[in-house]
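Asks: What follows is a predicted protein model with its sequence.
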Amino acid sequence: MGDRERRVVFITVGTTCFDALVKVVDSEEVKQALLQKGYTHLVIQMGRGTYMPSEASGNPDLEVEHFTFSPSIADYIRGASLVISHAGSGSIFETLRLGKPLIVVVNEDLMDNHQSELADELAERNHLFCARPRRCERPSRGWI
């Protein structure tokens, strides 16, 4: 990677299973979009999911790593250039407190999805960008 500035995208799904989000960010299409935007690292916190992200990308200029849980994700958020998160209030507010750009993807499989209301309201107030997995299956150029 030479002297390129380290630019990290951190993905977090919290303690839930959100394989739909992990699969999308693990796709070569998204990885290529990240590279085009100048990102150098993709770190995926995959929670209770069963989908295993690949350890590498099709391009050596994007380093990929993943893990299930961490006692605290604050350091990951702090080191990120961009955070892509599930709609959990803890992840949202911690990211916003640290002033990081945030894309929230609503897990529509959750029962009584109050997270959607929070994400939609904060997006309406321009604090974050809100997406749905169905719209993310074929990410548009403006998504990242």
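Replies: Arrived safely, thanks for sending.
Asks: use CA for all of it now, contacts and neighbours both
Replies: Will do.
Asks: tell me the contacts of the residue nearest the centre of the chain?
Replies: Nearest to the mean C-alpha position of the chain, counting by CA atoms, centre = their mean, stands Ile84 at 2.4 Å. Contacts here follow CA atoms under 8 Å, 6 or more residues apart in numbering; on that basis Ile84 touches 9-12, 102-105.
Asks: here's the one I want to compare it with:
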Amino acid sequence: MTSVFVTVGTTSFDELIEAITSPAAVEVLKARGYERLVLQVGKGALLPGPAICPQICLQAFRFKDSIAEDIRRSHLVISHAGAGSCLEALGAGKPLLVVVNDKLMNNHQLELAKQLHSDSHLLYCTCSTLIETLKTMDVSVLQPLLPGQPSNFAHFLDKALGIR
């Protein structure tokens, strides 16, 4: 079953949960071939049940020890712009649409989303542009985020400190 996994991390982002479960968003997801929507809603006030989106298989939960399996099973990840959530989805090689919370002041998350977007690793939008982004997105243009190479930094430090 083709699925979308939505995560807000450990925070609260009810506006994203409302936007992705809106009839218009669900209609776009269905038109794009998605049959299942899994929501990790965090500390938010909302915990939607299947009745809110009868045209798609909906599952929602607040927290789990790990969302790695949910990400692995998904065909598209939609995430808040937290660095941990972004890196986990990108590390799993999943197409990622980041929804920036434009209600936050001094929003450093926008900087992260813009940079990763300019490097062709993800797509991003806000809640107000989510439906249009879902309609027009082309995840085939996304490039994988290559794993880091911490040994390069360790070698640099060794050389700088005269250990090597």
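Replies: Structure's in. What do you need? Remember, predicted model here, so these are calculated numbers, not experimental data.
Asks: How alike are these chains, TM-score-wise?
Replies: After superposition, the two chains reach a TM-score (TM-score structural alignment, normalised by the length of structure 1) of 0.87; 135 aligned residues with a CA RMSD of 1.4 Å.
Asks: before we move on, back to that, out of the contacts of Ile84 of structure 1, who has the most neighbours?
Replies: Thr12 (29 neighbours; other CA atoms under 10 Å).
Asks: Give the aligned equivalent of it in structure 2.
Replies: In structure 2, Thr12 of structure 1 lines up with Thr7, judged by TM-score structural alignment.
Asks: Relative to Lys159 of structure 2, how far out is its match?
Replies: 41 Å (CA to CA, to the nearest Å).
Asks: same thing with Arg73 of structure 2?
Replies: 42 Å.
Asks: quick one, which of these two is more surrounded?
Replies: For Arg73 of structure 2 versus Lys159, neighbours defined as other CA under 10 Å are more numerous around Arg73 (15 against 11).
Asks: Just tell me what that one corresponds to in structure 1.
Replies: Per TM-score structural alignment, Arg73 of structure 2 is aligned with Gly79.
Asks: Could you pull up the residues touching that match?
Replies: Val8.
Asks: ok, now how distant is it from Ser89 of structure 1?
Replies: Counting by CA to CA - Gly79 of structure 1 and Ser89 of structure 1 are separated by 20 Å.
Asks: Likewise for Cys136 of structure 1?
Replies: Distance from Cys136 of structure 1 to Ser89 of structure 1, by CA to CA: 21 Å.
Asks: More neighbours: these two, which one.
Replies: Cys136 (16 against 13).
Asks: you'd agree the more buried one is up against Lys23?
Replies: No: applying CA atoms under 8 Å as the test, Cys136 of structure 1 and Lys23 come out as separate, 10.1 Å apart.
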